[in-house]
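A.B. asks: Sharing a model prediction with you, sequence too.
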Amino acid sequence: MSAEIVVVGSLNVDLVVSVSRRPEWGETVLGKGFFTGNGGKGGNQAYAAGKLGASVAMLGKVGDDSFGNQLLSSFEEVGVDTTSIERVPGESTGVALINVNDEGENSIIVSPGANHHVTPEYVRKHEQVLQQAKLVMVQLEIPLETVLEVAEIANKYGVPLMLDPAPARKLPDELYKKVTYIVPNESELSIITDSEVTDMKSATKASRGLLEKGVDTVFSKLGSKGVVVIKSDKTFSVEPYKVSPVDTTAAGDAFAGALATALVEGKDLQSATKFANAVGALTVTKAGAQVSMPPLNEVEAFLKNTNS
């Protein structure tokens, strides 16, 4: 197996319900609809890139259950290589319980299941897959020691590493030294830098702290305020696209998958960010995670109409 983009991360099935508000403890709230979808931050990013036509391979684990079958079939539909995905006997596939309100905002509870078994040993077994990649992507829904092992292997072979620091937590400095691209939203950027990020100015300041720790490029996703991109020798921002949000689930993952796709294709940072921003914007106009992600022709039509 050889792929230009290799994603190491979580694989979940999403159980989604629409609600007017989240219930308090001990309270029952009636929902207005329910559906299941495929998710997990790792799975979402691989699917997004695959749907855009990138060469993608996924490393991760699922349970020996129907949810695992569902995830594998979905990847194959968009050409994601699942050769290295392993099943864990006696363990459930990861599940995410997602509430979506009337404004399209979500709250999520994740039961990791088989994702706990994505170990450093498993990653080392597939070291050659990482070695042959042009870009490796990783997130924080798998054990941190595994994330560190992925970073070590990518660094060993000179393969750029993209880190999505979600769910956000304090990270060891040794990891930042091996990160080429990091793609936090403002909440995640606040947590990992221990600073308050509310606008472009504060995001720029926090991002420079990550550069000092060794990160090459920071993409700060600020929602309706756009994206701020910072390298040692340049800083620029990309305005958001105005759309009517339905569900923000997986918009950040779609952005990451699209950004990886554009970078591997050789797009410059500004063009890659605009492309990823468009993919993220289109994703929020539909309900669900992977099902809401646009194919390449839809993105190209959107950009053409927006720029005309």
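C.D. replies: Looks like it arrived, so ask away.

A.B. asks: going forward, measure contacts and count neighbours with C-alpha atoms only.
C.D. replies: Fine.

A.B. asks: And the strands in the protein, which stretches?
C.D. replies: Taking DSSP state E, the strands of the chain run over residues 5-8, 12-18, 34-39, 56-59, 61-63, 86-88, 94-100, 106-111, 135-138, 161-163, 181-182, 217-221, 227-231, 234-238.

A.B. asks: I'd like those strands laid out as JSON lines, including mean neighbour count and distance to Glu196.
C.D. replies: What follows is the strands of the chain, written out as JSON lines (neighbours: other CA atoms under 10 Å; distance: least, CA to CA, whole Å):
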{"stretch": "strand 5-8", "mean neighbour count": "28", "distance to Glu196": "29"}
{"stretch": "strand 12-18", "mean neighbour count": "23", "distance to Glu196": "31"}
{"stretch": "strand 34-39", "mean neighbour count": "18", "distance to Glu196": "29"}
{"stretch": "strand 56-59", "mean neighbour count": "28", "distance to Glu196": "34"}
{"stretch": "strand 61-63", "mean neighbour count": "27", "distance to Glu196": "35"}
{"stretch": "strand 86-88", "mean neighbour count": "19", "distance to Glu196": "40"}
{"stretch": "strand 94-100", "mean neighbour count": "21", "distance to Glu196": "26"}
{"stretch": "strand 106-111", "mean neighbour count": "14", "distance to Glu196": "21"}
{"stretch": "strand 135-138", "mean neighbour count": "27", "distance to Glu196": "25"}
{"stretch": "strand 161-163", "mean neighbour count": "26", "distance to Glu196": "21"}
{"stretch": "strand 181-182", "mean neighbour count": "24", "distance to Glu196": "18"}
{"stretch": "strand 217-221", "mean neighbour count": "26", "distance to Glu196": "13"}
{"stretch": "strand 227-231", "mean neighbour count": "22", "distance to Glu196": "16"}
{"stretch": "strand 234-238", "mean neighbour count": "14", "distance to Glu196": "19"}
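
A.B. asks: Presented hereafter is structure B, for comparison with structure A:
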Amino acid sequence: MSNVGVLGSINVDTTLHVDRIPQPGETIHVQSKSSAGGGKGANQAVSAIRNGAKVKFIGSVGKDADGVMMRDLLKAEGIDIECVLEDEKNSTGTATILLDEEGQNSILVYPGSNDSIRKSDIDEMKEELETLDILIAQFETPKEATLEAFKIAKENEVITILNPAPASEIASELLAVTDVIAPNETEAEVLTGIKVESVEDMHKVASYFHEKGVSVVLITLGSRGVFLSSKDTEKIIPAFKVKPVDTTAAGDTFIGSMASKLKVDLSNIEEAIVYGQQASSIAVQKPGAIPSIPKEDEVTRIYNL
């Protein structure tokens, strides 16, 4: 069983179900509204633990009802929340999701307490980080905290996985302590300036990150699968074809479930990617973020593993 840490966001998601995403200046009718736990960090942590990992969460919530709800939700999943801080000043993060009839979404995120995690907080958690096998982070919490956590991780031979979303400039110092980076096509373009339209473009993106010190590059391609580039191989691993209902937590489900199966020497990266895609293919067929994430027994049953 992998010991996975997740440094990341905790949000309460409100989903507005619409026929289509509105154009600028346009007012449209909302068919229905629903709320559930979310945030990229929380989604990835839940995906990892539901698929067999032991999980420790590092994050922050407000001292409000949403914060209590999210702490209780994570704890009920079996996630260690000793490193989830309570922010005295800011409310718990929220996300408003516009979800159309094709299962595609647009998301507005209010970071709230997610923005309050500091380098000093991470330093106080050093002993907790040293016990991990794998550490995952995204960009919905401050980068200075991620950099400090990844530095501690690398000093202790912990595998680091960076999901650079939402995409913004990455310091070379952070890439130098990143083992696996996993942007989607849009994020890859924002980060490298290379528009991903062909396999050759994917190779150029991968080369950019390899030159910065990243060992494994994964570019998630939605329904086409995942492009993998490492010292041993470079290929597209095809996705499993399904009809999506809600793609909100697709990438997070992939990251968390893949990490749950990943060996610390990365020797089974292809097998872990395939498992992550299987879990993600199930998640997109259900509404919501955390409610859609499958457990290991469901993945095993559906794909006869």
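C.D. replies: In hand now; what should we look at? This is a predicted model, so every value here is computed, not measured.

A.B. asks: Can you pull the TM-score for these?
C.D. replies: Once superposed, chain against chain, the TM-score is 0.95 (TM-score structural alignment, normalised by the length of the second structure); 303 aligned residues with a CA RMSD of 1.6 Å.

A.B. asks: can you put the strands of the first structure in a markdown table and add distance to Leu211 of the first structure?
C.D. replies: Listed next are these as a markdown table, based on distance: least, CA to CA, whole Å:
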| stretch | distance to Leu211 of the first structure |
| --- | --- |
| strand 5-8 | 23 |
| strand 12-18 | 32 |
| strand 34-39 | 30 |
| strand 56-59 | 28 |
| strand 61-63 | 32 |
| strand 86-88 | 35 |
| strand 94-100 | 33 |
| strand 106-111 | 30 |
| strand 135-138 | 19 |
| strand 161-163 | 14 |
| strand 181-182 | 10 |
| strand 217-221 | 7 |
| strand 227-231 | 7 |
| strand 234-238 | 12 |
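
A.B. asks: closest one to Val291 of the first structure among those strands?
C.D. replies: With CA to CA as the measure, strand 34-39 is the member of those nearest Val291 of the first structure (7.3 Å).

A.B. asks: next one: that closest one to chain centre, how far?
C.D. replies: Its chain's C-alpha centre and that of strand 34-39 of the first structure lie 17 Å apart, by CA atoms, centre = their mean, to the nearest Å.

A.B. asks: Which elements pack onto that strand?
C.D. replies: strand 12-18, helix 66-77 (3 or more CA pairs under 8 Å, 6 or more residues apart in numbering; DSSP states H and E).

A.B. asks: in the second structure, which residue is closest to the centre?
C.D. replies: Asp252 (3.8 Å; CA atoms, centre = their mean).

A.B. asks: contacting residues for that residue?
C.D. replies: Each residue near Asp252 of the second structure by CA atoms under 8 Å, 6 or more residues apart in numbering is listed here: 40-41, 43-44, 47.

A.B. asks: By residue count, which helix of the second structure is the longest?
C.D. replies: Identified as the longest helix of the second structure according to DSSP state H is helix 269-283.

A.B. asks: what about that helix, how far off from the first structure?
C.D. replies: Superposed on the first structure, helix 269-283 of the second structure shows a mean distance to its aligned partners of 0.8 Å (mean CA distance after the TM-score superposition for the first structure).

A.B. asks: Which part of the first structure matches that helix?
C.D. replies: Helix 269-283 of the second structure corresponds to residues 269-283 in the first structure, going by TM-score structural alignment.

A.B. asks: Can you give me the buried ones in the matching stretch?
C.D. replies: Residues of stretch 269-283 of the first structure classed as buried: 269, 272-283 (neighbour count, 16 or more other CA atoms under 10 Å).

A.B. asks: mind giving me CSV with the residues you listed and columns for distance to Glu127 of the first structure?
C.D. replies: Formatted as CSV, those follow (distance: CA to CA, whole Å):
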residue, distance to Glu127 of the first structure
Leu269, 28
Ala272, 28
Thr273, 29
Lys274, 32
Phe275, 30
Ala276, 28
Asn277, 31
Ala278, 33
Val279, 30
Gly280, 31
Ala281, 34
Leu282, 34
Thr283, 32
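
A.B. asks: ok, so of those residues, who is nearest Leu263 of the first structure?
C.D. replies: Distances from Leu263 of the first structure to those, taken by CA to CA, are shortest for Ala272, at 6.2 Å.

A.B. asks: I'd say the closest one and Gly257 touch.
C.D. replies: No: counting by CA atoms under 8 Å, Gly257 is not a contact partner of Ala272 of the first structure; they are 10.9 Å apart.

A.B. asks: so what sits against both of the two?
C.D. replies: In contact with both Ala272 of the first structure and Gly257: no residue, using CA under 8 Å, 6+ apart.

A.B. asks: What is the nearest of the contacts of Asp252 of the second structure to Asn184 of the second structure?
C.D. replies: Lys40 (14.1 Å).

A.B. asks: What is the burial count for that closest one?
C.D. replies: 31 (other CA atoms under 10 Å).

A.B. asks: for Glu300 of the first structure, same thing?
C.D. replies: 15.

A.B. asks: Asp297 of the second structure now?
C.D. replies: 14.

A.B. asks: Aligned to it, what sits in the first structure?
C.D. replies: Looks like Asp297 of the second structure aligns to Asn297 there (TM-score structural alignment).

A.B. asks: Okay, its match and Lys304 of the first structure: tell me how far apart.
C.D. replies: 11 Å (CA to CA, to the nearest Å).

A.B. asks: can you list the helices and strands packed on strand 34-39 of the first structure in CSV and add distance to Leu130 of the first structure?
C.D. replies: As requested, those are exported to CSV (distance: least, CA to CA, whole Å):
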stretch, distance to Leu130 of the first structure
strand 12-18, 22
helix 66-77, 19
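
A.B. asks: Glu105 of the first structure is nearest to which of these?
C.D. replies: With CA to CA as the criterion, Glu105 of the first structure lies closest to strand 12-18 of those, at 10.0 Å.

A.B. asks: what's the angle between the closest one and strand 106-111?
C.D. replies: Here strand 12-18 of the first structure points in a direction 140 degrees away from that of strand 106-111 (axes from the mean of the first three to the mean of the last three CA atoms, to 10 degrees).

A.B. asks: Compute the inter-axis angle for strand 12-18 of the first structure and helix 66-77.
C.D. replies: 100 degrees.
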